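**Student:** here are the coordinates; sequence isn't available:
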């Protein structure tokens, strides 16, 4: 996305943290950026801080909210080139001690996994219809590969999103839309709630990964998720996937599609 061509970008969970950090760099590079999130105050503060930033208050934890977001994007940004599925929540509670209502767990699954899958299904046809190169970025986590006992459901949902992202990349391989998996380690954000921030410096992380999100890299890590050992393991797994992916004939996206009626 360091290209001089102006791109139209949607970032979920863009009111703070990694989403806002990427939005700031995209705006500075001359791109059009729309961010969405559940907190009106957080989004308003982001727009005040970053002139030109477009905001849309919305909850993607439910199908209706995701459809509402897609309808809004089609109306105000039909030329969408880049979708960054970044919205997240992390409940730090171990399996044996989790006595919370199931709705809290379901909300975590819906935001972390159902939302990016559903939004891709809703918006990829529009990204293909205009025929320009596009990028879909799914933000997973080091926890997808190193399960974290303090956040087991978060780790599992991110692992599921990683698996889906590999298949989505395969489904889009003959189109101009590239699929990127951004794999952050722990980054110092408000993801897990007040007093829980720890990890890599947010600005250092965003400065490092931002130039790599242009579609030229299938996976982008940082620190422990960018070591030679980690990337070698990822390459081995990708080679195994490619060897097995042709066992059954599965339809894939075509370069140009008709958008839904």
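**Tutor:** Noted; the coordinates are in hand. No experiment lies behind these values; they were computed from the predicted model shown.
**Student:** can we go C-alpha only for contacts and neighbour counts from here?
**Tutor:** Will do.
**Student:** and residue 29, how many neighbours does it have?
**Tutor:** 16 (other CA atoms under 10 Å).
**Student:** okay but it is in contact with residue 2, surely?
**Tutor:** Yes - Residue 29 lies in contact with residue 2 (CA atoms under 8 Å); the separation is 6.9 Å.
**Student:** and for these two, which residues touch both?
**Tutor:** When contacts are counted by CA atoms under 8 Å, 6 or more residues apart in numbering, residue 29 and residue 2 are jointly contacted by no residue.
**Student:** mind checking the longest helix of this structure?
**Tutor:** Counting residues, the longest helix found in the chain (DSSP state H) is helix 152-171.
**Student:** how about that helix: buried residues?
**Tutor:** Judged by neighbour count using 16 or more other CA atoms under 10 Å, the buried positions of helix 152-171 are 152-162, 164-171.
**Student:** Give me the contact list for it.
**Tutor:** By CA under 8 Å, 6+ apart, helix 152-171 touches 89-91, 93-95, 105, 108-109, 112-113, 117, 138, 140-141, 143-148, 178-181, 251-253.
**Student:** Pull out the buried residues from these.
**Tutor:** Buried members of the contacts of helix 152-171, scored by 16+ other CA under 10 Å, are 89-91, 93, 108-109, 112-113, 117, 138, 140-141, 143-145, 147-148, 178-181, 253.
**Student:** Take this one as well and set it beside the first:
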């Protein structure tokens, strides 16, 4: 995809991977809008990087997404790139199940991005060089047992992205999946392979996005073992390795 001259919305753009992606795109000459629940974090990013704009959004509150999209269409009329990055990880225990936690994770990581994408599709269809970038996870392919709903939502977002790419094949909208490994952010979860620096991760993502021919999926080196575990016949071994440090104490 073209990495300059776009108007980009990054959800979850106040912290972590979203913040790093927003800054990287801003530095490449894009107009960047960040959205999320943490207004103080959003404001801090915008103040540190003049030109980045922000607006509050709780992606889990799907009833409010329609009014958010209407506002976007009024204020940022040339929006052509959506980065669905907002996400939350929760550690869950079968001994003390909490449906409210599971519901929040599903709403934030899966249902919210689906609703936002659906409502923005008419706008994106009318823009040249439009793109939808969904941030999934290497855990979509090999789950972390103590974060079962998180892993499931990322697997669901992977499937949604694959389906959306087929549905939009003739639309001119480029649909891309980015499947991060464990990255050092505020949401850094336990278990799994060693984490990678967020800025190094985003630099590798930017290089892949600018490659020719255009990519449909970005898998950085640190995510390859999980992403391709099943294809390469190592799924059982990798699943055991990802969960090797999981004990009862982790979830109680």
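**Tutor:** Sure thing, it's come through. None of these values were measured; they are calculated from a predicted model.
**Student:** Got a TM-score for the two of them?
**Tutor:** Scored against TM-score structural alignment, normalised by the length of the second structure, the superposed chains reach a TM-score of 0.84; 227 aligned residues with a CA RMSD of 2.3 Å.
**Student:** What is the corresponding segment of the second structure for the next helix-or-strand element following the longest helix of the first structure?
**Tutor:** Per DSSP states H and E, the first helix or strand lying C-terminal to helix 152-171 of the first structure is strand 177-183. The aligned range for strand 177-183 of the first structure in the second structure is 173-179, by TM-score structural alignment.
**Student:** And stretch 138-147 of the first structure, by the same measure?
**Tutor:** Taking TM-score structural alignment, stretch 138-147 of the first structure hits residues 134-143 over in the second structure.
**Student:** what's the spacing between the matching stretch and its chain's center?
**Tutor:** Distance of stretch 134-143 of the second structure from the chain centroid (CA atoms, centre = their mean, to the nearest Å) equals 10 Å.
**Student:** ditto for stretch 227-237 of the first structure
**Tutor:** That offset, for stretch 227-237 of the first structure, works out to 21 Å (CA atoms, centre = their mean).
**Student:** Other residues contacting it?
**Tutor:** Stretch 227-237 of the first structure is touched from outside by 224, 225, with contacts defined as CA under 8 Å, 6+ apart.
**Student:** can you rerun that using 10 Å?
**Tutor:** 142, 145, 219, 220, 221, 224, 225, 226, 238, 240, 241, 243 (CA atoms under 10 Å, 6 or more residues apart in numbering).
**Student:** Now, these that are in helices?
**Tutor:** Using DSSP H, the contacts of stretch 227-237 of the first structure in helices are 238, 240, 241, 243.
**Student:** now the strands: where do they sit in the stretch 51-200 of the first structure?
**Tutor:** Here the stretch 51-200 of the first structure has its strands, by DSSP state E, counting those that start in this stretch, at 54-57, 82-85, 134-139, 177-183.
**Student:** now for these, which one comes closest to residue 33 of the first structure?
**Tutor:** strand 54-57 (6.1 Å; CA to CA).
**Student:** Tell me the residue in the second structure aligned with residue 208 of the first structure.
**Tutor:** Match for residue 208 of the first structure (TM-score structural alignment): residue 204.
**Student:** Look up the closest residue to its match, ignoring the ones flanking it.
**Tutor:** Distance criterion CA to CA, 6 or more residues apart in numbering; nearest residue to residue 204 of the second structure, sequence neighbours excluded, is residue 220 at 6.6 Å.
**Student:** Measure how buried the one you found is and give me the count.
**Tutor:** Residue 220 of the second structure, neighbours per other CA under 10 Å, totals 18.
**Student:** repeat for residue 19 of the first structure
**Tutor:** Using other CA under 10 Å: residue 19 of the first structure sits among 24 other residues.
**Student:** where's it, which helix or strand?
**Tutor:** helix 17-28.
**Student:** for that helix, packing partners?
**Tutor:** With contacts taken as 3 or more CA pairs under 10 Å, 6 or more residues apart in numbering; DSSP states H and E, helix 17-28 of the first structure sits against strand 8-12, strand 32-37, helix 40-49, strand 82-85, helix 202-209.
**Student:** Let's have these in JSON lines, adding distance to residue 19 of the first structure.
**Tutor:** Formatted as JSON lines, those follow (distance: least, CA to CA, whole Å):
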{"stretch": "strand 8-12", "distance to residue 19 of the first structure": "6"}
{"stretch": "strand 32-37", "distance to residue 19 of the first structure": "8"}
{"stretch": "helix 40-49", "distance to residue 19 of the first structure": "11"}
{"stretch": "strand 82-85", "distance to residue 19 of the first structure": "8"}
{"stretch": "helix 202-209", "distance to residue 19 of the first structure": "9"}
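**Student:** tell me the most buried of those?
**Tutor:** strand 82-85 (a mean of 26; mean count of other CA atoms under 10 Å).
**Student:** next one: that one to chain centre, how far?
**Tutor:** Put simply, strand 82-85 of the first structure sits 6 Å off its chain's centre (CA atoms, centre = their mean).
**Student:** cool, and stretch 27-45 of the first structure?
**Tutor:** That offset, for stretch 27-45 of the first structure, works out to 15 Å (CA atoms, centre = their mean).
**Student:** In the second structure, which residue range corresponds to it?
**Tutor:** Using TM-score structural alignment, stretch 27-45 of the first structure pairs with 26-44 in the second structure.
**Student:** can you tell me the distance between the two ends of the matching stretch?
**Tutor:** 15 Å (CA to CA, to the nearest Å).
**Student:** quick one on the thing from earlier: next one: the longest helix of the first structure to chain centre, how far?
**Tutor:** 11 Å.
**Student:** Check the mean deviation of that helix from the second structure.
**Tutor:** Taken against the second structure, helix 152-171 of the first structure registers an average deviation of 0.5 Å after superposition, with mean CA distance after the TM-score superposition for the first structure.
**Student:** So what angle separates the directions of that helix and strand 177-183?
**Tutor:** The directions of helix 152-171 of the first structure and strand 177-183 differ by 160 degrees, with axes from the mean of the first three to the mean of the last three CA atoms, to 10 degrees as the criterion.
**Student:** residue in the first structure matching the residue nearest to residue 204 of the second structure?
**Tutor:** Under the alignment (TM-score structural alignment), residue 220 of the second structure maps onto residue 222.
**Student:** what's near enough to touch its match?
**Tutor:** Residue 222 of the first structure neighbours (CA under 10 Å, 6+ apart): 142, 182-187, 200, 204-206, 208-209.
**Student:** distance of it from residue 231 of the first structure?
**Tutor:** In terms of CA to CA, residue 222 of the first structure sits 11 Å off from residue 231 of the first structure.
**Student:** what does residue 24 of the first structure give?
**Tutor:** From residue 24 of the first structure to residue 231 of the first structure the distance is 28 Å (CA to CA).
**Student:** what about the two, which has more around it?
**Tutor:** residue 24 (20 against 16).
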